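Q: using only what follows, build the 3D model:
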Amino acid sequence: MWHQLLERIKAGNFQAIARAISLVENEVDGHEAFLQSLPNGHTPVTGITGPPGAGKSTLTDALIGYWTTQGKKVAVLCVDPSSPFNMGALLGDRIRMSDWYNHPGVYIRSLATRGSLGGLHPYIIEITAILQAGGFDEIIIETVGVGQSEIEIAGLADTTVVVVVPEAGDEVQTMKAGLMEIADVFVVNKSDRPDADAFARNLRLMMAPAYQQDKTIEVIKTVASQKEGIEALVLAIAQHQQHISLTERKIWLLTERVYQLIAKNRMKPYDKKKIYQQLQEKAQTEQFNLFAFVHDFSNTGNA
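A: As a prediction, this is how the structure comes out:
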């Protein structure tokens, strides 16, 4: 099954791509061997991040439109925040990008964070690898927009686009350290609003130290709803991706993922229901000590 699925993915079959993502998300038997068989993908990944309400989805919609007119195949991952209680999500990006769901050159997948920190999905690296095997020319990942905690996108994306609006002066100042670290391109969206020019100018001044470190961060003004400034943004992304390398931050992200996978494999022998049952009994006693319980359970499987 998995071999046939991979061949269909390589042929660009959207149904096969969707099925593979679902099987990996649900950890179906054989998914690890399937992931190990994936070819090393080279499709550039553009991350779209920034505070809520900045227009990330509208900007993504405009980028899809531009690239498809050039005959490119585009894959989009839209990550929405999950409820901390039932792990469900609104997945509202489906509404904003509804024009593309039947387009033969566009694949869109909405994902919930499922409680994952960093504004992404717990299987984002695996899902991106599947898309890179699917013959796409561009991959866009739009994050949930939770602010400075979205550092993870910088490790995954080849180019990280940070979207802000002219009114976000104080907010940008608050998030300055995190944004300066992850931004490869700044987009001042909704730049038809008052003070957009002054805001963009101040943003360039704030980034002066970054220029001294030989990292040129472009500031692009757009009105995504009117498709204004999109060509300049596409050019800035393309120029940045001419110098793609395996950066230190990407190595750190991969290190974290390797650590998580090893920890998950080591935890397989432990049954959470069994832990729960034993805690029900032990936690009510006066002698209960959480750390002693963990020590005993991890060594014997019983506390």
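
Q: switch to C-alpha atoms for all contacts and neighbour counts from now on
A: Noted.

Q: and for residue 197, the neighbour number?
A: By other Cα atoms under 10 Å, the residues close to residue 197 number 15.

Q: distance of it relative to residue 163?
A: In this view, residue 197 and residue 163 are 15 Å apart by Cα to Cα, to the nearest Å.

Q: can you map out the strands along the stretch 101-250 of the chain?
A: Taking DSSP state E, counting those that start in this stretch as the criterion, the stretch 101-250 of the chain carries its strands at 106-112, 138-142, 159-164, 185-188, 218-221.

Q: who's in contact with residue 5?
A: Under the criterion of Cα atoms under 8 Å, 6 or more residues apart in numbering, the neighbours of residue 5 are 16, 20.

Q: could I get the strands of the stretch 101-250 of the chain as TSV with distance to residue 15 and mean neighbour count?
A: Below are the strands of the stretch 101-250 of the chain laid out as TSV (distance: least, Cα to Cα, whole Å; neighbours: other Cα atoms under 10 Å):
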stretch	distance to residue 15	mean neighbour count
strand 106-112	10	21
strand 138-142	17	24
strand 159-164	28	26
strand 185-188	33	26
strand 218-221	36	21
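
Q: another for comparison:
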Amino acid sequence: MNRSARASYKPSMDLVPEVLAGSRNAIARMITRAEAGYAEAVEALAQLYKHAGKAHIIGITGVPGAGKSTLVSTLIKSFTSAGHKVGVIAVDPSSPYSGGAILGDRVRMNDSAEANHAFVRSMATRGHLGGLSRSTLEAVDILDAAGYSPIIIETVGVGQDEVEIVTAAHTVVVLSAPGLGDDIQAIKAGILEIADIHVVSKSDKPEAAATVSALKGMMALGGHAGHQAWDPPIIPVSSVSGERMEELKAEIFRHREHLATSGELADRLRKTCRTRILGVAKHLFQQKFNAGPGGVEKELQLVVERVHDPRTAAIALLGWESGNEE
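A: Reported below is the predicted structural model:
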């Protein structure tokens, strides 16, 4: 940090009241610090977490090329026209060279966001699997505390077992596109079962009806991981023309009411909190043992030399006695 930057630097705790007041500049700065993992921001993020928990979190996921960004742009317009203060976290693949986000999603949404006073932020995965970045939910906390709701999380195009969004969002929208090849391949990707709402994009294409039929067939076989009390609807939409977008928005609100009345919202909150606790613990573990030669590097060499096996090395790092690790 250069001298002029240091002179203008505001401590994170000083940003907290500004975030709560809805300052877009303060929100952006706090998200940047969360994403960078600044130790100085930990206390401020803890304070903002206490003010969060009011927003409805919508996850938009699906295979690459399904049209997620276009759908999100259309939803921004729909929600803001109804008076909602919308926040969007678009998780982009990390650049293999810089580690930063490839900002295609943000560029495509920017016009819609600026015109409709939404807050859109792209975040890099930084190698984190699961379709989200490590600090995604900290960014959601910041927007939540600032009064944004709904908050939309658009994931990276996900693959098999990369379904972390189900533990982050209240309502998961899985987007499928016609004409992307074998319809069954998307089912094999392991993401359709997590949908609270199925959306088929580009409904004006003739292949859309076949995709809807394939989804209905899968649903008839019980392809849903959630509670059976909710029957996930299948909605073909056109983000370009806006066809059936109001129906999609209505189904999102209907699902929110279902979560509240069925008691499932509390169950999802517990799962989210559990995932976050374990995620932070894993991150702190990696930080601790990557810090110096006395940690993982020492055990690494012993494993390379086959003096220790990986399990023995892990037990040694944890400071446990062999045989007492269960």
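
Q: coming back round to it: which one of the strands of the stretch 101-250 of structure 1 lies nearest to residue 288 of structure 1?
A: Of all the strands of the stretch 101-250 of structure 1, it is strand 106-112 that lies closest to residue 288 of structure 1, at 36.8 Å by Cα to Cα.

Q: elements contacting that closest one?
A: Strand 106-112 of structure 1 sits against strand 74-80, with contacts defined as 3 or more Cα pairs under 8 Å, 6 or more residues apart in numbering; DSSP states H and E.

Q: who touches the strand it packs on?
A: Residues contacting strand 74-80 of structure 1 (Cα under 8 Å, 6+ apart): 64, 67-68, 89-93, 105-113, 119-121, 131, 136-144.

Q: go with 7 Å
A: Strand 74-80 of structure 1 has contacts (Cα atoms under 7 Å, 6 or more residues apart in numbering) with 64, 89, 91, 93, 105-113, 120-121, 136-144.

Q: what range in structure 2 matches the helix or strand just after it?
A: Following strand 74-80 of structure 1 in sequence order, the next helix or strand is helix 93-96 (DSSP states H and E). Counting by TM-score structural alignment, helix 93-96 of structure 1 falls onto residues 105-108 of structure 2.

Q: pull out the buried residues from that stretch.
A: Of the residues in stretch 105-108 of structure 2, 105-106 count as buried by neighbour count, 16 or more other Cα atoms under 10 Å.

Q: likewise stretch 171-190 of structure 2?
A: Using 16+ other Cα under 10 Å as the test for burial, stretch 171-190 of structure 2 gives 171-178, 183, 186-187, 189-190.

Q: same thing with stretch 287-297 of structure 2?
A: The neighbour-count check on stretch 287-297 of structure 2 (16+ other Cα under 10 Å) flags 289, 296 as buried.

Q: measure that stretch end to end?
A: End-to-end distance for stretch 287-297 of structure 2, by Cα to Cα: 13 Å.

Q: again, but for stretch 81-96 of structure 2
A: Its start and end residues considered, stretch 81-96 of structure 2 measures 38 Å (Cα to Cα).

Q: what does stretch 188-198 of structure 2 give?
A: Length of stretch 188-198 of structure 2, first residue to last, Cα to Cα: 16 Å.
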